[in-house]
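# Output the structure for:
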Amino acid sequence: MQSASANKAGGSSPLREVAIGTAWGLLVVLIWAVWVVSTRVGVKTSLRPIDIMLVRYLCASAVLVPLCLRRGMPPIAANWRATALLVAGAGAPFLFVSATGMKYAPASHIASVMIGSMPFFVAVLAVLVMRERLRRPQVIGFALLLAGLAIFGFFDSSDGIQGEWRGHALFLLAALMWAVYTIVLRRQGLGALHAAGVVNGWSLVLVLIVYAGVGHPDFATVQWRDVGYQAIAQTLSAVVGLYAYGESVRRLGASRASVLGALTPAAATMLAFIFLGERPSALTIAAIVLVTVGVMCASRKGAAQPKLQPMPGGNALSA
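Down below sits the predicted model:
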């Protein structure tokens, strides 16, 4: 992000940056909610998680890789270590873990447990890696967040899905992976388009290698309508969603951008009820409220913001 003097020179004010970053963040909320529901639909069809991944990264790479190359962007981030962390955190490994978890838990749990816990893991990494101290609003917010997650983990099994705990464990792992991506993205100062191109391009390479080993599905049983639906939804998430998230983080900072993500559980639950008929229980609604309020409290103005230093070859962005 530009310095204050540069902002004045360029006619860009901090308020304008916040407004633009907020708009990008709200778009991310909508796309994430659609992605949760569409992927949940996908894993309940004849498509396997690896099939959904192949559709996602083929379509996304066809758009992003040529665009990035045309603009002269290198195929990696500042170095291979940062590239590997970005791809693992938001690329094929992340999607495989989260999509596998979606076999065991309903959409309302997906959004709350996975997306709701992302800011918690971002803060934990900031404390462990950068020795940041948590302030009172963060402590209170994370206490509410953990209380909501505890309801999902120990009390709410009313949806009748066997092995929900497996899904919850995988969602927490996916949230940790995404937190790593967020921290690395912020420290690198990587542009949103460049980051999306790197993540999707190398994810396609990984998926093709794995796909060659596991073999293709029985195409006689594949509904091509499902493939087409996943192509649209996954490309929207991989291209527009990742770009919008990068812009939101760049303009607002990792912690401030996370407060908008708190709206995703409610949005995803509403879409799941409309399109999947997944009616949330009273405990689920209570947990969603706790998670949402917890994230908003932890990310409110005045909470500690991670002071991120650049990695070798990267540029730090101001919060």
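
# use CA for all of it now, contacts and neighbours both
OK.

# right, and the helix or strand after the helix ranked longest in the chain?
Secondary structure of the chain read by DSSP state H shows that its longest helix is helix 14-43. Elements were assigned by DSSP states H and E; along the chain past helix 14-43, the next helix or strand is helix 49-70.

# Following the chain onward from that following helix, which element is next?
For helix 49-70, the following helix or strand on the C-terminal side (DSSP H and E) is helix 80-90.

# So which bits of that following helix are buried?
Within helix 80-90, the residues scored as buried using 16 or more other C-alpha atoms under 10 Å are 82, 83, 84, 85, 86, 87, 88, 89, 90.

# Stretch 126-135 now?
For stretch 126-135, by 16+ other C-alpha under 10 Å, it's 126, 132, 133, 134.

# The first one and residue 254 touch, don't they?
Which is residue 126. No. Contact between residue 126 and residue 254 fails when scored by C-alpha atoms under 8 Å: they sit 10.4 Å apart.

# Which neighbours do those two have in common?
Common neighbours of residue 126 and residue 254, counting by C-alpha atoms under 8 Å, 6 or more residues apart in numbering, are 183, 306.

# Second chain to compare with the first, below:
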Amino acid sequence: MAGFAWAALTVMIFSGWFVVTRFGVTRELRIWDIAALRFGIGAVLLAPAIVRRGSRLSAAAWGEGLLFAVLWGVPFVLVVALGLKLTSAAQAASVAPTLMPVFAGVFAWGFLREPQGRLRWFGYGVIATGLGCLVRAGAAVHGAPDALGIVALVVAAAMWAIYTLLFRRSRLTPIQSAALICVWSTALYLPAYTFFGLSRFSLASPGEIALQALYQGVLMSGVALISYNRAVSLLGPSAATAVIALLPAAASLLAIPFLGETPSPAEGMSIVIIVLGVLLASRHAPARRVSTNRV
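I've put the predicted structure just below:
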């Protein structure tokens, strides 16, 4: 139950993130500003967890953190933000979080030899079917989605799934992983962001900057990273990622009052199908059989 509680908190924050990020990239701020706020503020808040006396990490841990930053740091945010700019909050929240558990299950089965069980495979199939219906229903109402935007979101889903599987096998704590992602992302990204003069903060209103700073820097880089890592630790990667697939429903509801993006009845039914797939895919996988030889 604790694992599902952490996953539910993550869903709440992530669903709002798709809405808030699309709100930002369709106004004065750009993708580059969103990434700078997210990881710059996150690094300031979380750096003490890995640099204070008595908590120094090994070189191997820093290397692992660099890999995590590549998978779920600035590159991930930039790819998702590109998908958000070219599609919509509902479409982006439907593709990336929905395909992520499917990728995680397939990767875990193919590379880690972790059995998934018939119900989980069926759940993955239902999730993928619901996603296909959702994209098709959205195209009938809003027009065909941008191909580059969809590809960007699919790539983001694969990156998210790989990070999830690697973190499950890591010895880093949820806070350490979140801190390393933010610190590495800031160290590698902010110099280029400053050198090339990518900032548009002078064009945005103080309220818009404050909203993005709070959501990107505090909630996403701090609370959501830690809560998601905690959910993965308690539930396992397959179950945790399956719960995250509930994001389309939450994000679609939030997009109605804040962005005026109302899903059609067909899109609503597709989301229901995805939720049913989540319920199946989040079930415990069968234990791996261990052969015993009698003497």
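
# ok, back up a step: what's the most distant pair in the buried residues of stretch 126-135 of the first structure?
Farthest pair in those (C-alpha to C-alpha) is 126 and 134. Separation: 9.4 Å.

# Which members of the buried residues of stretch 126-135 of the first structure are positioned in helices?
residue 126.

# Now distance to residue 42 of the first structure too, for the buried residues of stretch 126-135 of the first structure, in TSV please.
Listed next are these as TSV, based on distance: C-alpha to C-alpha, whole Å:
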residue	distance to residue 42 of the first structure
126	34
132	40
133	41
134	39
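
# and which of the buried residues of stretch 126-135 of the first structure is nearest residue 237 of the first structure?
Closest approach between those and residue 237 of the first structure, by C-alpha to C-alpha: residue 126, at 26.4 Å.

# And the closest one, how far from residue 253 of the first structure?
Noted for residue 126 of the first structure: a distance of 13 Å to residue 253 of the first structure, by C-alpha to C-alpha, to the nearest Å.

# do the same with residue 175 of the first structure
The gap separating residue 175 of the first structure from residue 253 of the first structure is 18 Å, by C-alpha to C-alpha.

# Between these two, which is the more surrounded one?
More neighbours surround residue 175 than the other of residue 175 of the first structure and residue 253, with 27 against 24 (other C-alpha atoms under 10 Å).

# Alignment lookup: that one to the second structure.
Aligned by TM-score structural alignment, residue 175 of the first structure pairs with residue 157 of the second structure.

# SS state for that match?
Following DSSP: H, G, I helix; E, B strand; the rest coil, the label given to residue 157 of the second structure is helix.

# shouldn't it be in contact with residue 102?
No. Between residue 157 of the second structure and residue 102 there is no contact, the gap being 9.0 Å when judged by C-alpha under 8 Å.

# got a list of what the nearest residue to residue 301 of the first structure once chain neighbours are set aside touches?
Counting by C-alpha to C-alpha, 6 or more residues apart in numbering, residue 301 of the first structure lies nearest to residue 256, which is 7.8 Å off, once chain neighbours are set aside. Contact analysis of residue 256 of the first structure by C-alpha under 8 Å, 6+ apart lists 249, 299, 300, 301, 305.

# Map residue 256 of the first structure across to the second structure for me.
Looks like residue 256 of the first structure aligns to residue 239 there (TM-score structural alignment).

# gap between the aligned partner of residue 131 of the first structure in the second structure and residue 68 of the second structure?
Under the alignment (TM-score structural alignment), residue 131 of the first structure maps onto residue 113 of the second structure. Residue 113 of the second structure is 22 Å from residue 68 of the second structure, where distance means C-alpha to C-alpha.
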